[in-house]
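A.B. asks: Okay, here's the prediction I keep looking at, along with the sequence it came from:
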Amino acid sequence: MAEKIVLITGATGNLGKATAAAFEAEGARLVLIGSRPESLERAYPDIAPHHLKLAADLTDAEAAAGAVAEAERVCGRIDAVCAIAGAFDMGGAVYEAPPELAERMMRLNVATMVNVVRAAVPGMIARKSGKIVTIGSTAALKGAAGMGAYTASKSAVMRLTESMAAELRGHGINVNCVLPSVIDTPENRAAMPKADFSKWVKPAELAAVIAFLCSDGASAMHGALVPVVGLV
């Protein structure tokens, strides 16, 4: 990944930071997108100045397009997109959950990905080269009680990934998806204090798979849904 330009959404979250660290270690130049400038500064106070930090509301198509355009202006191109931005909400039973919950999950998990990809893909097509990695979930392989809105949104991400892979493979662009189970984060530990944390997948382990999917070694992979589950 030396000298590659890697755009990471959700860059201020646990997985976003781990993914940034993985690519920086391989010599990539990073475009780090978070929702607020202050959160980006907290997450990356000492990062090298050749990396680019951008604040944008990726649920807004125009804002996402503006962020991608700025990244291309400053860096010249985007070689890989890691669409990590998203959210989790149990939400309760489908018949009890407010309509706003499903809308929120679709905005945060689907629109953030689609808006960035829509803006980045034309440049990749022009160069006949590109990598896109999305984040699904093993929980979305089937419906589950109390998780309808979340699993529906992640299922949409997975189906869109497969569709984009079929659409873009002829243009030299790889589109694949990782499916984590429970990620070992401080927030998840606080929410499930009695769980066996040793069985959860570590952010760095998931980031390593994301980095592989953006490498030349994954050039034959199109539309893969890759489980990364630790021991769960």
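C.D. replies: Noted; the coordinates are in hand.

A.B. asks: all contacts plus neighbour counts: C-alpha atoms, from now on.
C.D. replies: Fine.

A.B. asks: and the residue nearest to S181 when sequence neighbours are not counted, what does it touch?
C.D. replies: Leaving out its chain neighbours, the residue that sits closest to S181 by CA to CA, 6 or more residues apart in numbering is V229, at 4.8 Å. With contacts defined as CA atoms under 8 Å, 6 or more residues apart in numbering, the neighbours of V229 are 138, 179-182, 200-201.

A.B. asks: Quick check: buried residues in stretch 140-158?
C.D. replies: Neighbour counts over stretch 140-158 (16 or more other CA atoms under 10 Å) mark 140, 146-158 as buried.

A.B. asks: do the same with stretch 37-49
C.D. replies: 40, 43-44.

A.B. asks: among those, which are in helices?
C.D. replies: 40, 43 (DSSP state H).

A.B. asks: Identify, from the buried residues of stretch 37-49, the entry nearest to M192.
C.D. replies: Of all the buried residues of stretch 37-49, M192 sits closest to A43, with 24.4 Å by CA to CA.

A.B. asks: How many residues are close by the nearest residue to that closest one once chain neighbours are set aside?
C.D. replies: In space, and not counting its chain neighbours, A43 is closest to T12: 5.6 Å by CA to CA, 6+ apart. A count of neighbours around T12, defined by other CA atoms under 10 Å, yields 24.

A.B. asks: Could you list which residues are in contact with T12?
C.D. replies: 33-34, 39-40, 43.

A.B. asks: Check D79 too.
C.D. replies: 4-7, 124, 129-131.

A.B. asks: what would these look like in JSON lines with secondary structure and neighbour count?
C.D. replies: Shown next, in JSON lines, are those (DSSP: H, G, I helix; E, B strand; the rest coil; neighbours: other CA atoms under 10 Å):
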{"residue": "K4", "secondary structure": "coil", "neighbour count": "19"}
{"residue": "I5", "secondary structure": "strand", "neighbour count": "23"}
{"residue": "V6", "secondary structure": "strand", "neighbour count": "28"}
{"residue": "L7", "secondary structure": "strand", "neighbour count": "28"}
{"residue": "M124", "secondary structure": "helix", "neighbour count": "20"}
{"residue": "S129", "secondary structure": "coil", "neighbour count": "19"}
{"residue": "G130", "secondary structure": "strand", "neighbour count": "25"}
{"residue": "K131", "secondary structure": "strand", "neighbour count": "24"}
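
A.B. asks: ok, structure two:
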Amino acid sequence: MPNAAPRTVVITGAAGALGQAVAAELGPGNNLVLINRHLAEAPHGVLSLAADVTSDTAMAHAASLIARRFGSVEMLVHTAGGFEMGEPVNELSRATWDRLMDLNAWSFVTVTKHLVPLIRGGSGGSIVAVSAASAAAGDAYKGAYAASKAALQRLVESQAAELRGEGIRVNSVAPTVLDTPANRAAMPDADPAGWTPLPDAARAIAFLLSDAGRAVTGRHVVLG
């Protein structure tokens, strides 16, 4: 996605398959910041940071390093999150509930708490969170997961309304099944022909971040 001048792009969960695809799509010509739970190797010129996206302290530190290096942020892609099959609702443990809510909903609050000020420090920007198509309805043994992704989508809508007047757009993409090595290994008998290829998902995210997508905010784009 060509730009007149480099923009600073922050990607959480950057070591994941989708995070890597987004980095490949948005990296050329931009300043790239990759955030993972553990420090990962990165090409020269790319800022790689280790941070727990559910930790206020960790994200405050990461934001300070980003500000020191680049000053402001124009694009934020929050791919970090987690999936697991859980107990039936009547047997759901508090540990499962808290874990998935932290990973999929609270992490968005923590990340944007510290990065929105850096977006405000520039000339506007765009945020895209990765939700899931399964957030639209509950399913057996996915109660906590579906609830956590539905909570994320409500947070996206609320933040979009809150930041609309400041030139900051907030959207989410909701993949059905991404065509990743992990998903192929987990579902060896499934037909991946209808799954969403990673480059297609990355291009959809890039559109929402781009100037071409500036009329879109507070929306959930279902992929696949």
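C.D. replies: Happy to help now that I have it. Every value quoted in this text rests on a predicted model; they were computed, and no experiment measured them.

A.B. asks: So the counterpart of the residue nearest to A43 of the first structure in the second structure versus L34 of the second structure, what's the distance?
C.D. replies: In the second structure, T12 of the first structure lines up with A15, judged by TM-score structural alignment. Per CA to CA, to the nearest Å, A15 of the second structure is found 8 Å from L34 of the second structure.

A.B. asks: mind checking the SS state of the residue nearest to A43 of the first structure?
C.D. replies: coil (DSSP: H, G, I helix; E, B strand; the rest coil).

A.B. asks: For burial, what's the neighbour tally of the counterpart of R184 of the second structure in the first structure?
C.D. replies: Counting by TM-score structural alignment, R184 of the second structure corresponds to R189 in the first structure. Using other CA under 10 Å, the number of residues around R189 of the first structure comes to 16.

A.B. asks: shouldn't R189 of the first structure be in contact with D196?
C.D. replies: No - counting by CA atoms under 8 Å, R189 of the first structure does not reach D196; the two are 9.2 Å apart.

A.B. asks: Quick one: average offset of the longest strand belonging to the first structure versus the second structure, please.
C.D. replies: Determined from DSSP state E, the single longest strand within the first structure is strand 173-180. Following superposition, strand 173-180 of the first structure is found to deviate from the second structure by 0.4 Å on average (mean CA distance after the TM-score superposition for the first structure).

A.B. asks: now the alignment partner in the first structure of N31 of the second structure: how far from I5 of the first structure?
C.D. replies: Using TM-score structural alignment, the partner of N31 of the second structure in the first structure is R29. Distance, R29 of the first structure to I5 of the first structure, by CA to CA: 5 Å.

A.B. asks: From the contact counts, what lies against the helix or strand encompassing L34 of the second structure?
C.D. replies: If you go by DSSP states H and E, L34 of the second structure is part of strand 31-36. Using 3 or more CA pairs under 8 Å, 6 or more residues apart in numbering; DSSP states H and E, the elements in contact with strand 31-36 of the second structure are strand 8-12, strand 47-50.

A.B. asks: Show where the shortest one falls in the first structure, residue numbers please.
C.D. replies: The alignment of strand 47-50 of the second structure onto the first structure (TM-score structural alignment) covers residues 52-55.

A.B. asks: how close does the residue nearest in space to the middle of the second structure sit to A140 of the second structure?
C.D. replies: Central residue of the second structure (CA atoms, centre = their mean): H78, 1.9 Å from the mean position. Taking CA to CA as the measure, H78 of the second structure falls 26 Å from A140 of the second structure.

A.B. asks: if we can go back for a sec, what does the residue nearest to the centre of the second structure correspond to in the first structure?
C.D. replies: In the first structure, the residue matched to H78 of the second structure (TM-score structural alignment) is A83.

A.B. asks: got the contact list for that match?
C.D. replies: So A83 of the first structure contacts 8-10, 112-113, 116, 132-135 (CA under 8 Å, 6+ apart).

A.B. asks: All the helices of the second structure, residue numbers only.
C.D. replies: Counting by DSSP H, the helices of the second structure are 17-26, 56-70, 94-101, 107-120, 143-163, 181-186, 198-209.

A.B. asks: For these, give me CSV that also has distance to T217 of the second structure.
C.D. replies: Output for the helices of the second structure, formatted as CSV (distance: least, CA to CA, whole Å):
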stretch, distance to T217 of the second structure
helix 17-26, 19
helix 56-70, 24
helix 94-101, 23
helix 107-120, 15
helix 143-163, 6
helix 181-186, 30
helix 198-209, 8
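
A.B. asks: Figure out which of these is closest to R169 of the second structure.
C.D. replies: Between the helices of the second structure, helix 143-163 lies closest to R169 of the second structure; by CA to CA that is 6.0 Å.

A.B. asks: same for the closest one, what does it pack against?
C.D. replies: By 3+ CA pairs under 8 Å, 6+ apart, helix 143-163 of the second structure packs against helix 94-101, strand 168-175.

A.B. asks: between the ones you listed, which one is nearest to A24 of the second structure?
C.D. replies: strand 168-175 (17.7 Å).

A.B. asks: Would you indicate which residues of that closest one are buried?
C.D. replies: 168-175.

A.B. asks: Turn those residues into CSV, including distance to G82 of the second structure.
C.D. replies: Below are these laid out as CSV (distance: CA to CA, whole Å):
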residue, distance to G82 of the second structure
I168, 26
R169, 24
V170, 21
N171, 19
S172, 16
V173, 15
A174, 14
P175, 14
